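Colleague: would you be able to build a 3D model of this:
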Amino acid sequence: MLFDTHVHLNADQFEEDIDEVISRARVAGVEEMVVVGFDEKTINKAMELIEKYEFLYAAVGWHPVDAVDMKEEHLEWIAELSKHPKVVAIGEMGLDYHWDKSPKDVQKDVFRRQIRLAKKLQMPIIIHDRDAHHDIVDILKEENAQEIGGIMHCFGGDLAIAKECLEMNFHISFGGPVTFKNAKTPKEVAAQVPLDRLLIETDCPFLAPHPFRGKRNEPAHVQLVAEKLAEIKEVSYDELTEKTRENAKKLFSIN
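Modeller: This next block holds a predicted model:
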């Protein structure tokens, strides 16, 4: 009984075989997935998918890489879409200092505006953090994001950052990188995250777990993430999957 909290089934990589990809996920035991939209095209596709499949939910937000493209009407549109009963979070949002399409000050402004919107809507947020751990934490604190909490998606920080995020009411989500043989820090962090604040994801089509590293990722592979986390946490696979699914449903207010 798996809940993949972060998929991009709305990506072009799945255009040819989405039904087969979803079918494989179901066979692997994936009960629910959140399709994350982060710009106009992917948000529209996410909304289409949640209408078609009863077990899919959506998150809608604006990606930091594309922060320069976000207009006020996009925020208003996101607010309107959030009224849909199957839109369960705002995001992904955050900071990305790896790519330089959007200046840091623009990224920060767009990030803050989305946090404020989510607080107004009383919805959890999904955080994208690439090479920006301390600035992310500072902004979450300054904007009192603990009021709504959310997910540190595909967490890549160290234990100190994880602890700060946990203190702010955030869940820590792990994807494929926790399965990599050289992934020392993610494994150390996963060992310390309380079971009731842990989530699993694929971020497919990206970041496929071992032994599929470098290939197209898909939701069925979340099983491998769960297996590795169960091993790290020294709990049974069933306990790990049951708890992470329960955590996701509670966070997203899914009955």
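Colleague: going forward, measure contacts and count neighbours with C-alpha atoms only.
Modeller: OK.
Colleague: wait, N255 touches K249, no?
Modeller: Yes - proximity of N255 to K249 meets the contact threshold set by Cα atoms under 8 Å, at 6.8 Å.
Colleague: who has more neighbours, these two?
Modeller: K249 (16 against 6; other Cα atoms under 10 Å).
Colleague: give me the element the more buried one is part of.
Modeller: The secondary structure element spanning K249 is helix 237-251 (assigned by DSSP states H and E).
Colleague: quick one: that helix to chain centroid distance?
Modeller: Relative to its parent chain, helix 237-251 has a centroid offset of 15 Å by Cα atoms, centre = their mean, to the nearest Å.
Colleague: second chain to compare with the first, below:
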Amino acid sequence: MFVDSHCHLDRLEQSPDELRNTLAFARQRGVQHFLCVAVSVADYDAMAEAVADFDDVSVSCGVHPLHQEDACDYETLLDKAARPEVVAVGETGLDYFYSADTQQVQRQSFVDHIRVANALNKPLIIHTRDARDDTLNLLREHKAEHTAGVLHCFTESLEMAEAAMEMGFYISISGIVTFRSAEELREVVKAVPLERLLIETDSPWLAPVPHRGKQNQPGYVVEVAEFIAELKGITVEELAAATTENFYRLFSLADKAA
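Modeller: Got it, this is the predicted structure:
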């Protein structure tokens, strides 16, 4: 059985009935749980309502680094993230690739998310791109190892992965690993220990081969798992079992929310 550890179900271009069919398709393929990740606190209530009827969907709460127009203060984030259905804080982090001009605002938001995660004892979901040193330094400075979390849709270096894992973080791999251009990432995936690995779709984006060009969906996490299993020289069943166990270990509230 698989878990899609990071998807944006509210961002799928689908009606409520189509979303039900999409999740049913994923379940038929062996996906047993879905973590629907917030990109905006302002949109959190609408996101949570969209998936409230699905017992196998958990939710997070946070502000994506590229959504700083929806930034909120520490107290607002703490209030929303403290809700019992919220199993993680984020996604948060730093993105200097697409938005270098908002670095200062991103860093303050990131620090607020780390503080909230520590206050609530909920794990962090981190987006990081072209900000390796600042991401790691802020995690260390603000004691993020107390709650740990995951570096999602990982595309950075093995050195960064190792530094994050030393702080107790997991590394989550999306369909990017199947892309022809992802040779360096594939070498990283080979080196990441199985006990620190998660899989995700990041749907509706980044559909894996052979679905590139289509809207991504949680059922396609199976292709991600199959590809990684082959890379690591293990069966897809072993990969599925390990990453599912890792998910519930990290997101310990997800079982209770299911």
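Colleague: assuming the best superposition, what's their TM-score?
Modeller: The TM-score (TM-score structural alignment, normalised by the length of structure 1) is 0.93; 253 aligned residues with a Cα RMSD of 1.7 Å.
Colleague: who's in contact with the lengthiest strand in structure 1?
Modeller: Secondary structure of structure 1 read by DSSP state E shows that its longest strand is strand 87-96. Defining contact as Cα atoms under 8 Å, 6 or more residues apart in numbering, one finds that strand 87-96 of structure 1 is touched by 36-38, 57-65, 81-82, 104, 107-108, 111, 114, 118, 123-132, 136, 252-253.
Colleague: now a PyMOL select for only the buried ones of those.
Modeller: Selecting in PyMOL just the buried members of these, where the criterion is 16 or more other Cα atoms under 10 Å, is done with this command:
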select buried, resi 36+37+38+57+58+59+60+61+62+63+64+65+81+82+104+107+108+111+114+118+123+124+125+126+127+128+129+130+132+136+252
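Colleague: so which of the contacts of strand 87-96 of structure 1 belong to helices?
Modeller: Secondary structure from DSSP state H places 81, 104, 107-108, 111, 114, 118, 136 of these in helices.
Colleague: would you turn those into TSV with distance to M1 of structure 1?
Modeller: What follows is those, written out as TSV (distance: Cα to Cα, whole Å):
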residue	distance to M1 of structure 1
L81	28
K104	40
Q107	36
K108	37
F111	33
Q114	32
A118	29
I136	32
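Colleague: among those residues, which two are most distant?
Modeller: Greatest spatial distance in these: L81 and K104, 27.0 Å, computed using Cα to Cα.
Colleague: re earlier: relative to M70 of structure 1, which of the ones in helices among the contacts of strand 87-96 of structure 1 is nearest.
Modeller: For those, the residue nearest M70 of structure 1 by Cα to Cα is Q107; the value is 9.9 Å.
Colleague: thinking again about what came up before, run through the neighbouring helices and strands of the helix holding K249 of structure 1.
Modeller: For helix 237-251 of structure 1, the elements it packs on are strand 2-7, strand 198-200, helix 222-233, judged by 3 or more Cα pairs under 8 Å, 6 or more residues apart in numbering; DSSP states H and E.
Colleague: which of those sits most buried?
Modeller: strand 2-7 (a mean of 28; mean count of other Cα atoms under 10 Å).
Colleague: following the chain onward from it, which element is next?
Modeller: Using DSSP H and E, the helix or strand that follows strand 2-7 of structure 1 in sequence is helix 18-27.
Colleague: that following helix vs strand 2-7, what angle?
Modeller: If you take axes from the mean of the first three to the mean of the last three Cα atoms, to 10 degrees, helix 18-27 of structure 1 sits at 140 degrees to strand 2-7.
Colleague: now helix 18-27 of structure 1 against helix 222-233, angle please.
Modeller: With the same axes, to 10 degrees as the basis, helix 18-27 of structure 1 and helix 222-233 are set at 30 degrees to each other.
Colleague: how big is the offset of helix 18-27 of structure 1 relative to structure 2?
Modeller: On superposition with structure 2, the mean distance recorded for helix 18-27 of structure 1 (mean Cα distance after the TM-score superposition for structure 1) is 1.3 Å.
Colleague: tell me which residues in that helix are buried?
Modeller: For helix 18-27 of structure 1, using 16+ other Cα under 10 Å, the buried residues are 18, 21-22, 24-26.
Colleague: with stretch 153-172 of structure 2 instead?
Modeller: Neighbour-count burial for stretch 153-172 of structure 2 flags 153-156, 158, 160-162, 164-165, 167-172 (criterion: 16+ other Cα under 10 Å).
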